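*Asks:* Attaching a predicted model along with its sequence, questions to come.
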Amino acid sequence: MQMSSDGPTHNEFDFEFLGNTTGEPYTVQTNVYVNGIGNREQRLKLWFDPSKDFHSYSIMWNQRQVVFLVDETPVRVHSNLEHRGIPYPKDQPMGVYSSIWNADDWATQGGLVKTDWSHAPFVASYKGFEINGCACPATVAVAENTRRCSSNGQKKYWWDEPVMSELNVHQSHQLIWVKANHMVYDYCTDTARFPVAPVECQHHQHKTNHN
């Protein structure tokens, strides 16, 4: 599942199931693209078997933060750090997409486990799908859409209220639990790829340590 805008400098938020071998926990990867640049992957082992029942996978996006949630538990936060000169995905309207695609060259155990095509066709099922947002017509200028979809004196949007600008105390503790017990990869700590940690990582780590 993903949210994405259009074009080569698009913004994108991803939930990706990477697959597993029998009996192992399922891995979910999240990623954030800003102005066409990704490489912000995090991976976690789910604390349940997602193939046994439906679960909720949500993205809460506003002008201040992007929060990825699994069954209402936050598993990732990407904060708006524009005041530090770091671009934030806020001005491009997005659509919601879902697909099944073959990524066995890299996804499961780094590409060691290949797709077993004898199990095809592969099917994904959804229920309770909901978009709670603000429509952004393509015929309307970006600045006008941004104004229309922000809380103001005439209209209030729950996702744009001050209380949604950061996690509450309970959610912060949930995120700490996820990172400590279920996260298996974080681009911020991958020194092979990033000898110098990306700037946003330094701030996110600081916020986590002081929540």
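*Replies:* The structure has been received and is ready for your questions.
*Asks:* hey, let's count contacts and neighbours off CA atoms from now on
*Replies:* Will do.
*Asks:* the strands in this structure, which residues?
*Replies:* Along the chain, counting by DSSP state E, strands occupy 2-4, 12-19, 27-33, 42-45, 57-61, 65-70, 73-79, 95-97, 183-186.
*Asks:* now the residue nearest to residue 2 when sequence neighbours are not counted: how far from residue 40?
*Replies:* Ranked by CA to CA, 6 or more residues apart in numbering and with sequence neighbours excluded, the top spatial neighbour of residue 2 is residue 14, at 4.4 Å. Taking CA to CA, to the nearest Å as the measure, residue 14 falls 10 Å from residue 40.
*Asks:* ditto for residue 207
*Replies:* Counting by CA to CA - residue 207 and residue 40 are separated by 18 Å.
*Asks:* what about versus this one:
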Amino acid sequence: MVISMSKKMPFLLRFLVGFALVGLVSSAKFVELFQPSWAQDHFIYEGDLLKLKLDNYSGAGFLSKSKFMFGKVSMQIKLVEGDSAGTVTAFYMSSDGPNHNEFDFEFLGNTTGEPYLVQTNLYVNGSGNREQRLNLWFDPTKDFHTYSILWNQRQVVFLVDETPIRVHSNMENKGLPFPKDQPMGVYSSIWNADDWATQGGRVKTDWSHAPFVASYRNFEINACECSVTVTAADNAKNCSSSAEKKFWWDEPTVGELNVHQSHQLLWVRANHMIYDYCTDTARFPVTPVECVHHHH
């Protein structure tokens, strides 16, 4: 297990203590955390840099070697440059089965000069339709930026360069299910989605610009690794703090946004959000219950 030494020592100590108990994982190296899931011939390895390419034969995807419950997953991505219309680069966490939970980043390609759109979505017990779309405050094709998913028993937070862009809070006290009982894998892929990705499918993929390449580096999974031989209930118990063990993701400071993060989220929503399912009365004549209760 290689630990990125750029991390501060308290993290390293936490890592070592946690690893002895349950198997926290942290690494910047793709090969230690992930494996190709399809189209291995569309992977390009350049040292610590990984590139996935999409052409008119195939896209490509990878998945984590383990499944996790609670923690934080990050990767740095540089998105497809130039005319990327019709393409989608996805980074997401998902459990298995028809009643799966899923947390999605989907980066929707564009024609040159238009902003890249980021769509987030969240499935709980197999039910999705919770899309939000943003344009970013930078050009994600010019440099690497860090995209993260933080998950604990209180909230799911989507972050871009540590700025929260979306929060889904636990509202079980309102009778709403919350994703906290299924181990999740970590996935990424690039694929052709020109039936919907760009301007609702009006702009198709221009294959003369292929291959479309997404670049990745600095993979980090600081999360509770789940055993495949243990039940989901036992995994949930093993990955939750108790009198014997304390995990950073259960700390009260990680259970909700701090004041600065709340202001950041408000800024993102005010200046960069272009679609929110909560306000789509055509799709949802009755406002979804979680939208009524969410403060953000």
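*Replies:* That came in fine, so what should we check first? Computed from a predicted model, the values in this text were never measured in an experiment.
*Asks:* Alignment lookup: the residue nearest to residue 2 of structure 1 to structure 2.
*Replies:* Aligned by TM-score structural alignment, residue 14 of structure 1 pairs with residue 104 of structure 2.
*Asks:* When residue 14 and residue 40 of structure 1 are compared, which one has more neighbours?
*Replies:* residue 14 (20 against 17; other CA atoms under 10 Å).
*Asks:* which ones are touching the more buried one?
*Replies:* 1, 2, 3, 29, 30, 31, 32 (CA atoms under 8 Å, 6 or more residues apart in numbering).
*Asks:* For those residues, give me JSON lines that also has neighbour count and distance to residue 105 of structure 1.
*Replies:* Shown next, in JSON lines, are the contacts of residue 14 of structure 1 (neighbours: other CA atoms under 10 Å; distance: CA to CA, whole Å):
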{"residue": "1", "neighbour count": "16", "distance to residue 105 of structure 1": "20"}
{"residue": "2", "neighbour count": "18", "distance to residue 105 of structure 1": "20"}
{"residue": "3", "neighbour count": "17", "distance to residue 105 of structure 1": "24"}
{"residue": "29", "neighbour count": "20", "distance to residue 105 of structure 1": "15"}
{"residue": "30", "neighbour count": "20", "distance to residue 105 of structure 1": "18"}
{"residue": "31", "neighbour count": "20", "distance to residue 105 of structure 1": "18"}
{"residue": "32", "neighbour count": "22", "distance to residue 105 of structure 1": "21"}
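*Asks:* Okay, the residue lying farthest from the centre of structure 1 and residue 94 of structure 1: tell me how far apart.
*Replies:* Distance from the C-alpha centroid of structure 1 peaks at residue 118, with 31.2 Å (CA atoms, centre = their mean). Counting by CA to CA, the gap from residue 118 of structure 1 to residue 94 of structure 1 is 36 Å.
*Asks:* ditto for residue 114 of structure 1
*Replies:* Going from residue 114 of structure 1 to residue 94 of structure 1 by CA to CA gives 32 Å.
*Asks:* dump the residue contacts of the counterpart of residue 197 of structure 2 in structure 1.
*Replies:* Aligned by TM-score structural alignment, residue 197 of structure 2 pairs with residue 107 of structure 1. By CA under 8 Å, 6+ apart, residue 107 of structure 1 lies in contact with 18, 19.
*Asks:* got it, and the one 5 residues further on?
*Replies:* Residues near residue 112 of structure 1 by CA under 8 Å, 6+ apart: 104, 105, 106.
*Asks:* wait, which of the strands of structure 1 is closest to residue 165 of structure 1?
*Replies:* Of all the strands of structure 1, strand 65-70 sits nearest to residue 165 of structure 1, with 6.6 Å by CA to CA.
*Asks:* okay, that closest one sits on what stretch of structure 2?
*Replies:* Aligned by TM-score structural alignment, strand 65-70 of structure 1 falls on residues 155-160 of structure 2.
*Asks:* That stretch: which residues count as buried?
*Replies:* Within stretch 155-160 of structure 2, the residues scored as buried using 16 or more other CA atoms under 10 Å are 155, 156, 157, 158, 159, 160.
*Asks:* what about that stretch, how far off from structure 1?
*Replies:* Once fitted to structure 1, stretch 155-160 of structure 2 is off its aligned match by 0.2 Å on average (mean CA distance after the TM-score superposition for structure 1).
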